[in-house]
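Asker: Quick one: sequence and predicted model below, then my questions.
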Amino acid sequence: MLLLSFFFFPYGVTIDMTEIHSFQPLLDNTTELTRFRGTYFLTEFESRIGDEQHYWKLALADSSGELTVYCYDPEFIQDHIAAGMYVQVEVVRKSTRGCEFVQCVQLHSWEREQEKRLSPMQLPRCMCPKPQALDWFLDFRNRIRVQNLRRFLDRVIMQPHVSMAFLTAPGSLEDHFGHPGGLIEHSVATAWSVIGYQDHSFVERDLAIVAALLHDIGKTQTMTSDLVRTRLGRLVNHNHLTLEICADALAEMDLLAPGLGDQLRHAWTSAETDSECCEPEQSQLAERLEECDLNSFSEHVVFP
């Protein structure tokens, strides 16, 4: 796919296939690696018995694909490890009786306080109903040159109560984004439209990308992948929840890059703000975001 050619590999990952040990490679790039370690999403964790031996079958996932791993040492199995969570693993590729397999040699649960170190590149592609939209989202993310904005996007998306919902939630309950995965489709469609303007600097472009990708992030808490409005969604407008979800990351942004967070706040709220307490005019970013948001819903976007 064209856009995938722009990907960068996080955490200093090397794709030199002669290397026998690599940290956090994309799973799709591990075929020739003898040994590697990293943090991946656990989609399957099954206890089995074969040849009178008790072992576990694990399925790891990231944004590039999946990998089946086998664990034969019960010391690695902890009660708090289960499918649907991130785990830290180290694996080696082995061959027995002419059969090649990947064996787990270290396995640990991912601690909640380490959340800030997760990257959207670690999102499980197999869990997204619209995987090509995830590819586009990651491409937009990797094009962001302002590191504080990229870090901000990562921190918001990788919150445990946000990440999976962002992959699976609908964009609405009525229009053509009203299906599982519609939210991420609508978000990248809006981002694609907003960067179509050619008169902004790279900082303004990066702000526009982040504003577009996160403008409806509140919907992760108001609608489910079953196309049902949540209890919270019946009480609170998703736009208010967008600011709540981004609150911690915005506070960090205020310390690292004063001004950028305020521009995002304005872009997300100015359309419904009381003119008596705020600037009477929307910023250019806010106007364009509002226009592209509406256009995304009125025009059916087809991903190539």
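Answerer: Structure received.

Asker: use CA for all of it now, contacts and neighbours both
Answerer: OK.

Asker: which residues of the stretch 51-200 of the chain fall in helices?
Answerer: Secondary structure of the stretch 51-200 of the chain by DSSP state H, counting those that start in this stretch: the helices cover 131-143, 147-157, 160-168, 182-194.

Asker: for the shortest one, packing partners?
Answerer: For helix 160-168, the helices and strands in contact under the criterion 3 or more C-alpha pairs under 8 Å, 6 or more residues apart in numbering; DSSP states H and E are helix 147-157, helix 182-194.

Asker: Included below, for side-by-side comparison, is a second structure:
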Amino acid sequence: MEKGSYVKDISPASEARGLFVVSQAAQGQSRNGPYWRLTLADASGSLEAKIWHPLSAEFSEIAVGSVVWAEGRAGLYRDQIQLTVEQLRPLSEEEGAAVDQAALMPASPFPLDDMLDELLGLCKEEFRHAPWRKLALSVFNNQALRAAFRVCPAAKGVHHAYVGGLLEHTLGVFRLCRRIADQYPQLDRQTLLAGALFHDFGKIREFSGGLANDYTDEGRLLGHLMLGVEMLAPHLDKSGLEENLQRHLKHLILSHHGELQFGAVRQPHTAEALALHYADNLDAKMAQCRSLFEQLGEEGQDWTSWQATLGRPLYRAARTPESPQSSQAGATPSRGRKKAMREECLSLLKV
């Protein structure tokens, strides 16, 4: 069955016909009768859709995670594209099984195996203290944990909310923390990098993954910070890691959201915890910017819609033009340029 329209190609005042995953579904009541509020998703993104009365009355249930064929007309509502559904047909199990899942599930733009190989290579390079190395290898030698970590999304929305998102985000934070440790050698480099490696590990159990990625029951009740500490416990017991380092790692995980109102169990109370918090926040924000700017598409549209999570719209600024090869940093100056530089230096010395 052909995919039809992709979310990224749906624009205001256009018709849309295609296969989508129902990632959210809720009933509401308007003056004209009951309606359905849906989120329809595919590999390119997601959008809100409404089924108004009387069509809404034809559906007693719309299952989250189901694949549907939807047809309708797109419009703008509060600066966001919204689809008014005119036809909706849930696919049977047989039809759903025949659909190309890659067309319906967004994934990291980077190869998952390459990212995992790089992350594990960095662990072997960085963890010189035997217990840290033993902890990392113990976790990632567990085939079930390794497989789940490889494909797990890092969020339900906003940033890295796709297959491989957790791996991509963890690698990004690990890279940032290496650079931070280079800049500030007073930091405990290996503890900071262990925090980067495991700060979001609990998301493996916080999210269901799959077509209808959603919070699990334990994800809603405990959250990935608590789940991460719980998941590491048996590996820490076998690692031989000193008790004070174990305690510091747990603090890094429990405090990396920065503030209590943003989900932190504790505020960061060590220099390493502060560094991890800002690295985590920066990587998440940059991924969000990348996603938002990719959605802008055409030239001339440089402002995003209002972003509630940021409290502002974002502007895609013009980039600095690429310099000619001769003037790039590191290029060998010409004889005339050398003379001009010499004369400039002499004039400065005379001042």
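Answerer: Here it is on my side, so go on. This structure is a prediction, so every number in the text was calculated from the model and none was measured.

Asker: TM-score for the pair, please.
Answerer: The TM-score (TM-score structural alignment, normalised by the length of the first structure) is 0.50; 171 aligned residues with a C-alpha RMSD of 3.0 Å.

Asker: and the helices and strands packed on helix 160-168 of the first structure as CSV, adding mean neighbour count and distance to E100 of the first structure?
Answerer: Converted to CSV, those look like this (neighbours: other C-alpha atoms under 10 Å; distance: least, C-alpha to C-alpha, whole Å):
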stretch, mean neighbour count, distance to E100 of the first structure
helix 147-157, 19, 35
helix 182-194, 26, 37
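
Asker: contacting residues for L116 of the second structure?
Answerer: Contacts of L116 of the second structure were listed using C-alpha atoms under 8 Å, 6 or more residues apart in numbering, and they are R150, L167.

Asker: tell me which element it is part of?
Answerer: Under DSSP states H and E, the secondary-structure element containing L116 of the second structure is helix 112-126.

Asker: which of the residues in that helix are buried?
Answerer: By 16 or more other C-alpha atoms under 10 Å, the buried positions in helix 112-126 of the second structure come out as L112, M115, L116, L119, L120, L122, C123, E126.

Asker: Quickly note the distance from V102 of the first structure to C71 of the first structure.
Answerer: As judged by C-alpha to C-alpha, to the nearest Å, V102 of the first structure and C71 of the first structure stand 9 Å apart.

Asker: Could you list every helix and strand in contact with the strand or helix carrying R37 of the first structure?
Answerer: In the assignment (DSSP H and E), R37 of the first structure maps to strand 35-50. Strand 35-50 of the first structure sits against strand 21-23, strand 53-61, strand 85-96, with contacts defined as 3+ C-alpha pairs under 8 Å, 6+ apart.

Asker: That strand to strand 53-61, inter-axis angle?
Answerer: Interaxial angle of strand 35-50 of the first structure relative to strand 53-61 (axes from the mean of the first three to the mean of the last three C-alpha atoms, to 10 degrees): 130 degrees.

Asker: if we can go back for a sec, looking at V102 and C71 of the first structure, which one has more neighbours?
Answerer: The residue with more neighbours, out of V102 of the first structure and C71, is C71; 21 against 17, by other C-alpha atoms under 10 Å.

Asker: From L250 of the first structure, how far out is the more buried one?
Answerer: As defined by C-alpha to C-alpha, C71 of the first structure lies at a distance of 41 Å from L250 of the first structure.

Asker: Leaving out chain neighbours, which residue sits closest to I49 of the first structure?
Answerer: The shortest distance from I49 of the first structure to any non-neighbouring residue, by C-alpha to C-alpha, 6 or more residues apart in numbering, is to Y55 (6.1 Å).

Asker: from what I can see the one you found touches V69, true?
Answerer: No. Y55 of the first structure lies out of contact with V69 (C-alpha atoms under 8 Å); the separation is 10.7 Å.

Asker: So which residues of the stretch 201-304 of the first structure form helices?
Answerer: Secondary structure of the stretch 201-304 of the first structure (DSSP H, counting those that start in this stretch): helices at 202-214, 238-256, 260-269, 284-298.

Asker: looking at those helices, which is closest to Q88 of the first structure?
Answerer: helix 238-256 (24.3 Å; C-alpha to C-alpha).

Asker: Quick one: work out the angle between that closest one and helix 160-168.
Answerer: Going by the same axes, to 10 degrees, helix 238-256 of the first structure makes 120 degrees with helix 160-168.

Asker: List the buried residues for helix 238-256 of the first structure?
Answerer: Residues H238, N239, L241, T242, L243, I245, C246, A249, L250, M253 are the ones in helix 238-256 of the first structure that count as buried (16+ other C-alpha under 10 Å).

Asker: Take the helices and strands packed on strand 35-50 of the first structure and write them to TSV, including distance to T168 of the first structure and mean neighbour count.
Answerer: Listed next are those as TSV, based on distance: least, C-alpha to C-alpha, whole Å; neighbours: other C-alpha atoms under 10 Å:
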stretch	distance to T168 of the first structure	mean neighbour count
strand 21-23	28	17
strand 53-61	16	18
strand 85-96	16	17
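
Asker: would CSV of those strands with distance to I157 of the first structure be doable?
Answerer: Below are these laid out as CSV (distance: least, C-alpha to C-alpha, whole Å):
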stretch, distance to I157 of the first structure
strand 21-23, 22
strand 53-61, 17
strand 85-96, 15
